[in-house]
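Novice: Got a sequence here, can you model it:
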Amino acid sequence: MIETICHYNLEVMLMHTQEDLEVLESEEVSVDEELNRELVVFNDDVNTFEHVISALIEVCEHSPHQAEQCTWIIHYNGKCAVKTGTFDELAPMRNAICNRGISAEVL
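Specialist: Predicted coordinates for the structure are as follows:
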């Protein structure tokens, strides 16, 4: 009798857990779609390190160290995701960076 009750409770817990996971997954998808954007800055042969660092500090509110690290990644990898957020948050930053002559996209 005890084994039957325990087995029944385990099945109920497993079913409940599966339902919870399905709800969490559907909620995560909608949140991820909204927040899963990146502001990507691309390398070029025109802008100096100092100019890109200054733009990241002013526009993205990076610390000087963070801006320098991103600039090195841009230099060596050709691009770097410098900020994440919603499209509405990142679009004005992209425009401000592009207005400084630096290539950037929200992806």
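Novice: can we go C-alpha only for contacts and neighbour counts from here?
Specialist: Noted.
Novice: Any idea which residue is closest to the centre of the protein?
Specialist: Per CA atoms, centre = their mean, the C-alpha nearest to the average position across the chain is that of residue 84, at 3.6 Å.
Novice: from what I can see it touches residue 91, true?
Specialist: No: assessed by CA atoms under 8 Å, residue 84 is found out of contact with residue 91, at 11.0 Å.
Novice: Second input sequence below; structure requested for side-by-side comparison:
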Amino acid sequence: MSTIEKKSESIDVLEQLIKDYEIVLYNDDINTFDYVIDALINVCEHDLIQAEQCTMLVHYKGKCAVKTGSYEELKPKCSKLLELGLSAEIQ
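Specialist: As a prediction, this is how the structure comes out:
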């Protein structure tokens, strides 16, 4: 393996370590707009306008990235959204 390949591989590993992840919230036919808005305010620390906008995007586009950060930061937030009956995953 050449020096250039080693450096490239090291950069790829480093980028994966510092990469921000995101919680993606998916549309469902169960939860109301108000319920989802309240969940985003309480769990993801959105303000009212941001929560409303994300909820509208989820409704009309089918999904929306609602929070970005490290995996360790997002895991409990995503778990809480799932506990509340929302459909979400970390990507």
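Novice: thinking again about what came up before, setting the sequence-adjacent residues aside, check what's closest to the residue nearest to the centre of structure 1.
Specialist: residue 38 (4.5 Å; CA to CA, 6 or more residues apart in numbering).
Novice: how about that neighbour, what's its partner in structure 2?
Specialist: The equivalent of residue 38 of structure 1 in structure 2 is residue 22 (alignment by TM-score structural alignment).
Novice: ok, residue 12 of structure 1 to residue 21 of structure 1 distance?
Specialist: Applying CA to CA, to the nearest Å, the value for residue 12 of structure 1 to residue 21 of structure 1 is 14 Å.
Novice: Sticking with the residue nearest to residue 84 of structure 1, tell me its helix or strand.
Specialist: Here residue 38 of structure 1 is covered by strand 37-42, with elements defined by DSSP states H and E.
Novice: which SS class is the equivalent of residue 89 of structure 2 over in structure 1?
Specialist: Here residue 89 of structure 2 is matched to residue 105 in structure 1, going by TM-score structural alignment. Three-state call for residue 105 of structure 1 (DSSP: H, G, I helix; E, B strand; the rest coil): strand.
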